[in-house]
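In: A predicted structure for the sequence below; I have some questions about it.
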Amino acid sequence: MAVDSDADEPSVEEEWAAAPPASNWRPPRAGATLAVLIVAVGCWLLADALGSLDALSIAAVGAAGFAGVIWLATRERFTPVWTLASVVVAPFSGVLLVAGLGYVGVAQFAGFAPQGAVFVGLGVALAAFGAAAIPGDAVDRGSVTTAARSSSVGVLLLVVVAGGLVGNTVRKEEELEPLSALPLPEELPSLFPETALTPPLGTVLLIGSLSLLALRAALTALPIAELLDDRSDDDEIALRLFERLLAALNAAQIGVVVGIVLLGARRLLGSAWTELWGRLPPVAADLLGLFATAEVVRRLSLRLIAVSVAVVVAVKLLRRLHRSGVRRYLSRVAPLVGGGAALAVGWVAHETILNVVLGRLEATLPASVASTVLEQAGTVIDYYSGEVVAVGLIALGGVAAVITLGLLRLGMAFRVVPGRHTGHALAAAGLLVTGGFAAAVGAPLLPALGAVVGAVVVWDLGGFGVDLGRDVGRRAPSLAVQFVRALTAALIGGVTVAAALAATSRTPSVSLAAETAAVLALFAAIGVAVLASLALAR
């Protein structure tokens, strides 16, 4: 009995159904979670040791928001919606980043934080951005370029509107008249001038004829003829009536010509036009005057023009969108809508925004300085209004976001920042900077060096996770090999740092001061990185 050999083979549809999605070919979740946890714990311990945990937490949230902006801007499904969301998030992330680093700078200036704490804040921000980018692994040259481009459009709208609001406030407060030097009339001329002798017949006839032509254009733009043409007798009669209606409306061209002639004659003849009007028969003059002065004719003509033009524009836009694709045009409009949404949030929630900012300033500054700063801030808010100040802060945050994304893309162009799989590299670099500068400004040596060793683990585990995700994917069981990799990197880093500390402590001429420990930590981290890359790449 013959056996069908193809019966047990999976079909093409089954192979496609069983194939893992594109998200499978990314770093495994266990390694990514461990790397994020190392960054979070290391930065938290050092920030708490320096007494700047609240401010650095704000900066870290803002920096992590930039990773979210890049991730949102590169979503393939429902692209316009995600682009809009990324543009809305970008200025607020910029506000948080600038505010967090600004609070650290103010605390350092006031003596509440050690000198050099700002550099620790920069390291924390860099580490937070990298850690947030590790799970999705979405930060590369293309994604950063896309996010920077869309954010620039939305931020440009914010800056223009904020600048206009500030300029308008200054104009009102200073009673400036920027157009006073221009020879402008006191009042604009009326579209329908009223005189006792000659009504504006030419103007009314011209506007009315144009409204009929606009109505014809709207009826032609709508698919009325296509709906009536289905080859039945009743619809054939309706189609003929529709064509006759269009022909009758097209005759309004004569009214346009006559209206222009009458309007020109009235302007050129002046008083002679009044004499000619007086020679008309009383019945004709009354009828023409009634038509020219009828308010209903004027309102109906203007509204008919407005509605017809709107219909023509809408129909042409819809047809063009249908031919070229709606998604393409929505993606272009989404950044502007996102900028408008961020503007609306700042305008509506201005009280909450200002209360949070001023409250943090009051808590950060000493009492003697805080009173002066808050008094000046209150003066600015009273002058410009809370809405304008809040919108201005969001616009500044948007500018900071665009600058940050631009610097990131510039670093990729000059190969200072990796162009692909950027998250773990920046997280490790940020943790390394945080540990080194924290030790330099007086943080305990043990957590500082622990952060340095953690940076090496994050760097090596991140690179290994990228290779692992590309080769076997997230679904493959790889927890054991990731654990061995992380443990080996930690052991090599710990041994290297311990050896460096032992060698330094045994040298009589060298005292292990905080500055020396910081420099030692940096050099030890570099040595650990080299050793780990050589030992673990085998």
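Out: Arrived safely, thanks for sending. Keep in mind that this is a model prediction, so the values were computed, not measured. Numbers count the residues shown, from 1 in each chain.
In: CA atoms for contacts and neighbours, from now on please.
Out: Noted.
In: could you point out the longest helix of this protein?
Out: Longest helix in the chain by number of residues, with DSSP state H as the criterion: helix 141-174.
In: in the next helix or strand after that helix, what's buried?
Out: Following helix 141-174 in sequence order, the next helix or strand is helix 201-221 (DSSP states H and E). By neighbour count on 16 or more other CA atoms under 10 Å, the buried set for helix 201-221 is 201-219, 221.
In: second structure follows, compare the two:
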Amino acid sequence: MMDEHADAERDRSRTDWAPTRASTAVAILGTAGGAAALSSAAGVAKGAAVAVTGAVCLAAALWLLTFERWRAPATFAASLLLVPAGAGVAVGVGYESLVAVAASFPAPSPTRVSGEMLRIVGAMAVLWGCTVGAFGAAASAREVATFRSVSRCLGVVTRVAVLPVGFFLALAGHALVTNLELGVAGALGGLVSTATDWLLAPEPGRLHVLAFALLLAAASYASFRALRGLPTRELAGEASVGDVRVADALAELRRNLGRFAAVTAMAVPPAFLAEVALPAEMLRDALPGAVYDLLAGLTAAPGLRTLLWWVALVSGTLAVVAALVRRSSRTSAQDLLVGYAPFAAGLAVVAGVRAVHRPVLDALVGFVVGRLEPPLSEQFGNLSENVVAFYGPETVVLGLTAGVLVLAATVIFALSVSFVLGFVSDRAAGPALAGGGLFLAAAFAGTLDAPLWVVLGGSVLALVAWDAGSFATKLGAEVGRRAETRRVELLHVLAALSLGGVAAIAAGGLARVVPTGPGSGAEFGGLSVALLASVAGTVLLVMALR
């Protein structure tokens, strides 16, 4: 109750404030400008544009999940947005990875392999840094990136992915069973037939204690759960049979079934040991002939086993339905719609894949083949044709969609872990992600022969975006959303830019002064020295601003 009260108080407090507009605009524009410059300098501008679009969709999904009114349609829309969010990141990163590999390999010489691999890693780091920075900047507009919203988004994306992943596994499994000429279908059919015979039609004239005990325990426990979940007392009312009330008789039956289910469950381990460890002849010799024949006939009776099977199945179904109805009766209609909205979105995704899978697959294969050089393009074309012929185009596209949702879930999970570990906090999480992502991109851009002014400018913009966004959050929480704060915000931003400019000039000057080359006693290039100096300058900038 205390946690729910604290959450409610936090929600009410968040409606009374918002990050101030001027500083938030500076953080967003600074992040956008820095990401554009760094991605262009690193040669990943196209992939960054697509991945950033996905990051903005993710931020929009988090924003929709904060709605208190129209929660059901907002949750449904957020669930659908998670598909382009994951697809944008996957396509952007995949495209640039494909381009980088095609441009770097085959390497001119074996000694260049490690260098080309490092170049690819640097390009991917710049791309991910720009993507994280864009997400943080978009989330800072309304400060929607909180641990609560991220945790809720993780639950939503998990429920959205259930149906696409389930249908994909079913279709892929069907393709494997029907297309592999390894006797898989026969083996599976034989396995199912053996299990069915063991459970429902065993060999007569022998003891089959384990399967009978399992069926008896399942039937008694399912009946107990059904009687416990169904409104038997309300349905029976005051009806009676003789001097016994029907409701009291059903309650006593429920209690006895519970006790009987516990006893039969405890009998399963001894039955397993008796059937596995003891030979059948030993059991026959240990028991009197009449007792053994009675037990053998009872435990091997197909009619009795079938009856227990259907009792377990029907009672279990009734217990599940009763639990769902009872839960629904205690939950408001809006909460039910909100809970089922992600599943409806997952069903819509499956239906959309079924409708447009062929043109989507042709476009993807054609795009990848067009970016590869021979003979890789021919090998990929042949491989894709074989995979599509084996699994079918719908299964392939559904698998890609399921993978996109899994990627989105992974990204959101990593974001929630960053909250748990304390890397970001509820207050100013967006600016922290914006500044951290942009600084990561600037740091690795320095390893890709990016221009000196781009690296230094990206470092300064990273700190300015973080400081301006944090200041917007703090000032908005203190004075509210309607106070006039533009002059104070502009002065704060000008001070940050001035100190950042001084740090950048100092770093550039140091890069020109420090000697380089074999005779200098160090192998540092000018750009590397400038990058280290820019890091020191930004640290001093933080100390001065704080």
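Out: That came in fine, so what should we check first? Given the structure is predicted, the values throughout are model-derived calculations rather than measurements.
In: follow-up on the earlier one: list the buried residues in the longest helix of structure 1.
Out: Within helix 141-174 of structure 1, the residues that count as buried by 16+ other CA under 10 Å are 141, 143-159, 161-163, 165-166, 169.
In: same thing with stretch 284-292 of structure 2?
Out: Residues Arg284, Tyr292 are the ones in stretch 284-292 of structure 2 that count as buried (16+ other CA under 10 Å).
In: which bit of structure 1 covers it?
Out: Here stretch 284-292 of structure 2 fails to align to any part of structure 1, judged by TM-score structural alignment.
In: what helix or strand is the residue nearest the centre of structure 2 on?
Out: Structure 2 has Ala409 as the residue nearest its centroid, 1.4 Å off, counting by CA atoms, centre = their mean. In this structure, Ala409 of structure 2 sits in helix 393-420 according to DSSP H and E.
In: check the mean deviation of the helix or strand just after that helix from structure 1.
Out: For helix 393-420 of structure 2, the following helix or strand on the C-terminal side (DSSP H and E) is helix 429-445. Here the mean offset of helix 429-445 of structure 2 against structure 1 after fitting is 0.9 Å, by mean CA distance after the TM-score superposition for structure 1.
In: what does the very next helix or strand once past helix 429-445 of structure 2 correspond to over in structure 1?
Out: Later in the chain than helix 429-445 of structure 2, the nearest helix or strand by DSSP H and E is helix 452-479. Aligned using TM-score structural alignment, helix 452-479 of structure 2 spans residues 445-472 in structure 1.
In: on that earlier part again, and the residue nearest to the centre of structure 2, what pairs with it in structure 1?
Out: Checking TM-score structural alignment: Ala409 of structure 2 goes with Val402.
In: now Thr24 of structure 2
Out: Match for Thr24 of structure 2 (TM-score structural alignment): Ala32.
In: likewise for Val156 of structure 2?
Out: Alignment note (TM-score structural alignment): Val156 of structure 2 maps to Ser150 of structure 1.
In: wait, its match sits on Thr83?
Out: Yes: at 7.3 Å, Ser150 of structure 1 counts as touching Thr83 under the criterion of CA atoms under 8 Å.
In: and for the two, which residues touch both?
Out: When CA atoms under 8 Å, 6 or more residues apart in numbering defines a contact, the residues bordering Ser150 of structure 1 and Thr83 alike are Ala73, Pro335.
In: what's in contact with stretch 210-224 of structure 2?
Out: 198-199, 254-255, 257-258, 260-262, 264-265, 267-268, 271-272, 275, 299-300, 305, 308-309, 311-313, 315-316, 319.
In: typo on my end, it should be stretch 43-59 of structure 2
Out: 36, 39, 81-82, 84-93, 95-96, 123, 127, 130-132, 134-135, 138-139, 144-145.
In: quick one on the thing from earlier: so who does the match of Val156 of structure 2 touch?
Out: Ala73, Thr83, Val87, Pro335.
In: give me that answer again for 7 Å
Out: Counting by CA atoms under 7 Å, 6 or more residues apart in numbering, Ser150 of structure 1 touches Val87, Pro335.
In: distance check, it against Ser143 of structure 1.
Out: To Ser143 of structure 1, Ser150 of structure 1 is 11 Å away according to CA to CA, to the nearest Å.
In: likewise for Ala451 of structure 1?
Out: Relative to Ser143 of structure 1, Ala451 of structure 1 is positioned 29 Å away (CA to CA).
In: one more: Val124 of structure 1?
Out: Computed as CA to CA, the Val124 of structure 1 to Ser143 of structure 1 distance reads 23 Å.
In: what's the answer for Arg319 of structure 1, then?
Out: Arg319 of structure 1 sits 31 Å away from Ser143 of structure 1, going by CA to CA.
In: now do Glu76 of structure 1
Out: Glu76 of structure 1 is 12 Å from Ser143 of structure 1, by CA to CA.
In: just Lys172 of structure 1 next, same as before
Out: 43 Å.
In: same question for Arg216 of structure 1.
Out: Distance of Arg216 of structure 1 to Ser143 of structure 1, given as CA to CA: 48 Å.
In: same thing with Arg267 of structure 1?
Out: 62 Å.
In: equivalent analysis for Val297 of structure 1, please.
Out: Note on Val297 of structure 1: its distance to Ser143 of structure 1, by CA to CA, is 57 Å.
In: secondary structure of Ala522 of structure 2: a helix, I assume?
Out: No: counting by DSSP: H, G, I helix; E, B strand; the rest coil, Ala522 of structure 2 falls outside a helix, being coil.
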